[in-house]
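In: can't give you the sequence, but here's the structure:
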């Protein structure tokens, strides 16, 4: 699928406008009584909301306003003055929060959503890695990314890292990038190919070309970094990945790595990075459930960060979510959803799963010693920060995103608190973590543009994403075959090897 074909498929999309944005295009849904005119360039003011800023200097403000002008939060407070032409969003009975950030999601797999609900990591490797990955075409990556971004924005996830591990060549990489760009959301394409060692593909010229042609600016909604499955094996001599790491450093690209996964690159990876000078503060280590304390200390000392995918780790078996241990080493944490083959792009679920896993293991360990946990260690405020500012920090965007702070970009989410599951509103953060659902997400703004309002995505982007994704799912089902398609949804009986 060529770039010309992709751009042709995206005809009707204003350049850079985003097909999910309310831009006043010919395809936008008609303005209703509940939908103000969100014309590009028009200021927006949220009125009378409970504002959970995520900024410790400002805190949580009841019955307060947030003024947005252009791409930026201009002011936060009560009874703010606003330009006469500002669009007004009524925040009464709602909570305004920073946009949530997912730091590890294999978006290319979204078109087979739910197929692997019964899987372990062994099933995943068997089906996806060993058999099916070659069935994806560039247009399937495009469709999957477009749908995955729509799902994220709908759920209040304003920034998503696409851990894109099936980029066989430049055509695939450009298709994945275009899907993210056309969504209108904020994203990070983590360029990867899990079917060859990184030093073979990072320096082939495709990454440099993509950076030059599509990601020459770091001040755009979709930006670039690298992703690969760890570094070296104990039996391998030397450090063969050195050229990939040197490329990343020379091109100012962050790296995200699957790390600390059971029986695969547990502590050796960190030792190799340390010994070769690539234990960098810009590295994100995903999972980290089977590392020793010495590895955690190395990450802490380096300034690196960890992405926890608790739903994935609890279900698939990479290793028990190490949130408490990571937190105890003062390592920055972000949250992620991993893949929609199993789970959703729902950061409310991710926050709950993280707390549930950490508190559950604390109780289990205490009970094993005939003791009782009196006060919980990990708190709701912690996981809320992981899902917002922690994610922004992990992507190197913490100075621009992650809190509702004047001067930061306006990535905002209005969550209804007048629903049966949220009334009465007693503690906003407690209830956001334990009671809120995606259905309570009323309004989503990305970079100052309203993408969802009144509980509905604006524009016709989702309808198009759905059509393309269903076509891709049909293609993959045909390639996989009906027998495997059925068998994969119902693997054999419980087994331990």
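Out: Yep, that arrived. The model shown is predicted, which means the values in this text are computed figures rather than measured ones.
In: going forward, measure contacts and count neighbours with C-alpha atoms only.
Out: Fine.
In: Stretch 80-93: which residues count as buried?
Out: 82, 86-89, 91-93 (16 or more other Cα atoms under 10 Å).
In: ok, residue 418 - contacts?
Out: Applying Cα atoms under 8 Å, 6 or more residues apart in numbering to residue 418 gives the contacts 93-94, 424.
In: One more pass at 6 Å, please.
Out: Contact partners of residue 418, counting by Cα atoms under 6 Å, 6 or more residues apart in numbering, are residue 93.
In: Please report how far it lies from residue 288.
Out: 39 Å (Cα to Cα, to the nearest Å).
In: go on, residue 136?
Out: 29 Å.
In: Same drill for the two, tell me which one is more crowded.
Out: Just comparing residue 136 and residue 288: by other Cα atoms under 10 Å the higher neighbour count belongs to residue 288, 30 against 20.
In: Grab the nearest non-local neighbour of that one.
Out: Spatially, and ignoring its direct neighbours in sequence, residue 288 is nearest to residue 260 (3.9 Å; Cα to Cα, 6 or more residues apart in numbering).
In: ok, the one you found - how many residues close by?
Out: 25.
In: ok, it - contacts?
Out: So residue 260 contacts 266, 288-291 (Cα under 6 Å, 6+ apart).
In: second one coming, line it up with the first:
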């Protein structure tokens, strides 16, 4: 048995029973053995965390990791550009090798940014070879991942059926579930990313929801609430007994409160991606709506073609959205003596009660995201018996000097470079500012070659 003792850190356990305190974490093999103000373990390797922050690894609840090799192309596109240029334009030219390198770059960058568990929502797997390439990359990267087997959505050629009428391929789910992703205790496990009631009719929904349940898999669907193929969406899915805690909804910005309440009452989880949603969809993200209903949201970045996929930035955007829509204000007028440079009568709104707390964003990015992936019994908090997935964040940079409250420090000040250590299942995957076991020269060459070929096949003016 190998033992590691992390000494003297400011611990944010994300476990309501343990709370936050200064102390030690004992790790035995791949599990957390104990937490306390002072732990003695003479035979353990000691990591000095004095003055540093120790917390669970971030859980990224929604990322299309295959896009990791074609970043920073879509930030200035209007609504619809992503579907036109990425899905209809670039995606059909992806080879399995492109899927592999994009996923590898994306997965390794997640580790660098403190993510220890990733929901890889893969919907660019036109063939089994594409699927296997994505899984190869996740396993090579060494992070914990839920591989979400999705389907491509091509424009049909004459005589071909529309993708919305095609049930999820059971043969592929069967192959993966009985093959390389059969073990639910492994680092990489399986989920079914199905079309759902926005992108398929009720017959396909019935097939897909039942298929996922038959294989005891989490299912997940993209939902907006616009142009729906099942007119009342999850109201029908719930009535037919298909909706439950084994389902995850992503986005859903335009659904009504009644439908959202039904979703939450049935135990399904909702993942909001405010960094992306607030661009082409400047409406209230579901983070704040779920909070008002007494639920717990989960969060993710969604796509890296237009923004970074790191959870630090995702937390900040999500918290800002929640505060904007979920904080009580006093609407009124600025008095002249309050702001001398302005005229009396300028309308304003002032926050009069404490906003959504910073530590809430940390909960979304750890234990709440773990719950959305049905993994909260294994990860998401520093709880004895759970997997040793954790971060140590330093305060030695100029950006971090002088920070006081640890939760506020992580959410509002920390950068990727401040993440001193990333541990996954008891194995150190990042330390000294570098992700371990990465051949940067080889990866950079393969990424550049992939991007060059893809953009030659589908030129984009940036």
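Out: Perfect, thanks for sending it. Nothing here was measured: the structure is a model prediction, and the numbers come from that model.
In: TM-score for the pair, please.
Out: Once superposed, the chains reach a TM-score of 0.90 (TM-score structural alignment, normalised by the length of the second structure), with 440 aligned residues with a Cα RMSD of 2.3 Å.
In: related to what we said a few turns ago, among the contacts of residue 260 of the first structure, which two are most distant?
Out: 266 and 289 (8.6 Å; Cα to Cα).
In: before we move on, the earlier item: among the contacts of residue 260 of the first structure, which recur in the second structure?
Out: Among these, the contacts conserved in the second structure (both residues aligned by TM-score structural alignment, their matches' Cα atoms under 6 Å) are 288-290.
In: In JSON lines: those, plus secondary structure and distance to residue 477 of the first structure.
Out: Output for those, formatted as JSON lines (DSSP: H, G, I helix; E, B strand; the rest coil; distance: Cα to Cα, whole Å):
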{"residue": "288", "secondary structure": "coil", "distance to residue 477 of the first structure": "33"}
{"residue": "289", "secondary structure": "coil", "distance to residue 477 of the first structure": "33"}
{"residue": "290", "secondary structure": "coil", "distance to residue 477 of the first structure": "35"}
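In: would you turn those into JSON lines with distance to residue 128 of the first structure?
Out: Output for these, formatted as JSON lines (distance: Cα to Cα, whole Å):
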{"residue": "288", "distance to residue 128 of the first structure": "22"}
{"residue": "289", "distance to residue 128 of the first structure": "22"}
{"residue": "290", "distance to residue 128 of the first structure": "23"}
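In: List the residues that contact the aligned residue in the first structure for residue 72 of the second structure.
Out: In the first structure, the residue paired with residue 72 of the second structure is residue 114, using TM-score structural alignment. Neighbouring residues of residue 114 of the first structure by Cα under 6 Å, 6+ apart: 341-342.
In: so how far is residue 468 of the first structure from residue 114 of the first structure?
Out: For residue 114 of the first structure, the distance to residue 468 of the first structure - Cα to Cα - is 17 Å.
In: now residue 480 of the first structure
Out: 18 Å.
In: Have a look at the two and say which one is more surrounded.
Out: residue 468 (20 against 16).
In: and that one, helix, strand or coil?
Out: The three-state assignment at residue 468 of the first structure reads helix, by DSSP: H, G, I helix; E, B strand; the rest coil.
In: Just to confirm, what residue in the second structure is aligned with it?
Out: In the second structure, residue 468 of the first structure lands on residue 446 (TM-score structural alignment).
In: what do you get for residue 224 of the first structure?
Out: Match for residue 224 of the first structure (TM-score structural alignment): residue 190.
In: What is the equivalent residue in the second structure for residue 65 of the first structure?
Out: Using TM-score structural alignment, residue 65 of the first structure lines up with residue 24 in the second structure.
In: would that match count as being in a strand?
Out: Yes. Residue 24 of the second structure: assigned to a strand according to three-state DSSP.
In: re the thing from before, can you tell me the closest non-neighbouring residue to the match of residue 468 of the first structure?
Out: Nearest non-adjacent residue to residue 446 of the second structure (Cα to Cα, 6+ apart): residue 101, at 6.7 Å.
In: on that earlier part again, trace the residue nearest to residue 288 of the first structure over to the second structure, please.
Out: Checking TM-score structural alignment: residue 260 of the first structure goes with residue 224.
In: Can you tell me how far that match is from residue 257 of the second structure?
Out: To residue 257 of the second structure, residue 224 of the second structure is 13 Å away according to Cα to Cα.
In: which residue ranges form the strands in the stretch 1-150 of the second structure?
Out: 3-12, 20-28, 31-36, 45-48, 53-56, 58-63, 115-122, 144-149 (DSSP state E, counting those that start in this stretch).
In: Let me fix that, I meant to ask about the stretch 251-400 of the second structure.
Out: 269-272, 298-299, 329-333, 347-351, 390-393.
In: Would you mind giving those as a markdown table with mean neighbour count added?
Out: Formatted as a markdown table, these follow (neighbours: other Cα atoms under 10 Å):
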| stretch | mean neighbour count |
| --- | --- |
| strand 269-272 | 28 |
| strand 298-299 | 32 |
| strand 329-333 | 13 |
| strand 347-351 | 12 |
| strand 390-393 | 26 |
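In: Any chance of CSV for those, columns distance to residue 288 of the second structure?
Out: Listed next are the strands of the stretch 251-400 of the second structure as CSV, based on distance: least, Cα to Cα, whole Å:
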stretch, distance to residue 288 of the second structure
strand 269-272, 10
strand 298-299, 11
strand 329-333, 15
strand 347-351, 16
strand 390-393, 27
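In: and residue 7 of the second structure, which of these is closest to it?
Out: strand 390-393 (11.0 Å).
In: so that closest one corresponds to what in the first structure?
Out: Counting by TM-score structural alignment, strand 390-393 of the second structure pairs with residues 412-415 of the first structure.
In: Relative to the second structure, what is the average displacement of that stretch?
Out: Superposed on the second structure, stretch 412-415 of the first structure shows a mean distance of 0.6 Å to its aligned residues (mean Cα distance after the TM-score superposition for the first structure).
In: Report the distance from that stretch to the chain centre.
Out: Computed by Cα atoms, centre = their mean, to the nearest Å, the chain-centroid distance of stretch 412-415 of the first structure equals 17 Å.
In: for stretch 59-74 of the second structure, same thing?
Out: Going by Cα atoms, centre = their mean, where stretch 59-74 of the second structure is centred and where its chain is centred differ by 10 Å.
In: next one: stretch 459-469 of the first structure
Out: Per Cα atoms, centre = their mean, the centroid offset for stretch 459-469 of the first structure relative to its chain is 20 Å.
In: buried stuff in it?
Out: Under 16+ other Cα under 10 Å, the buried positions of stretch 459-469 of the first structure are 459-462, 465-466, 468-469.
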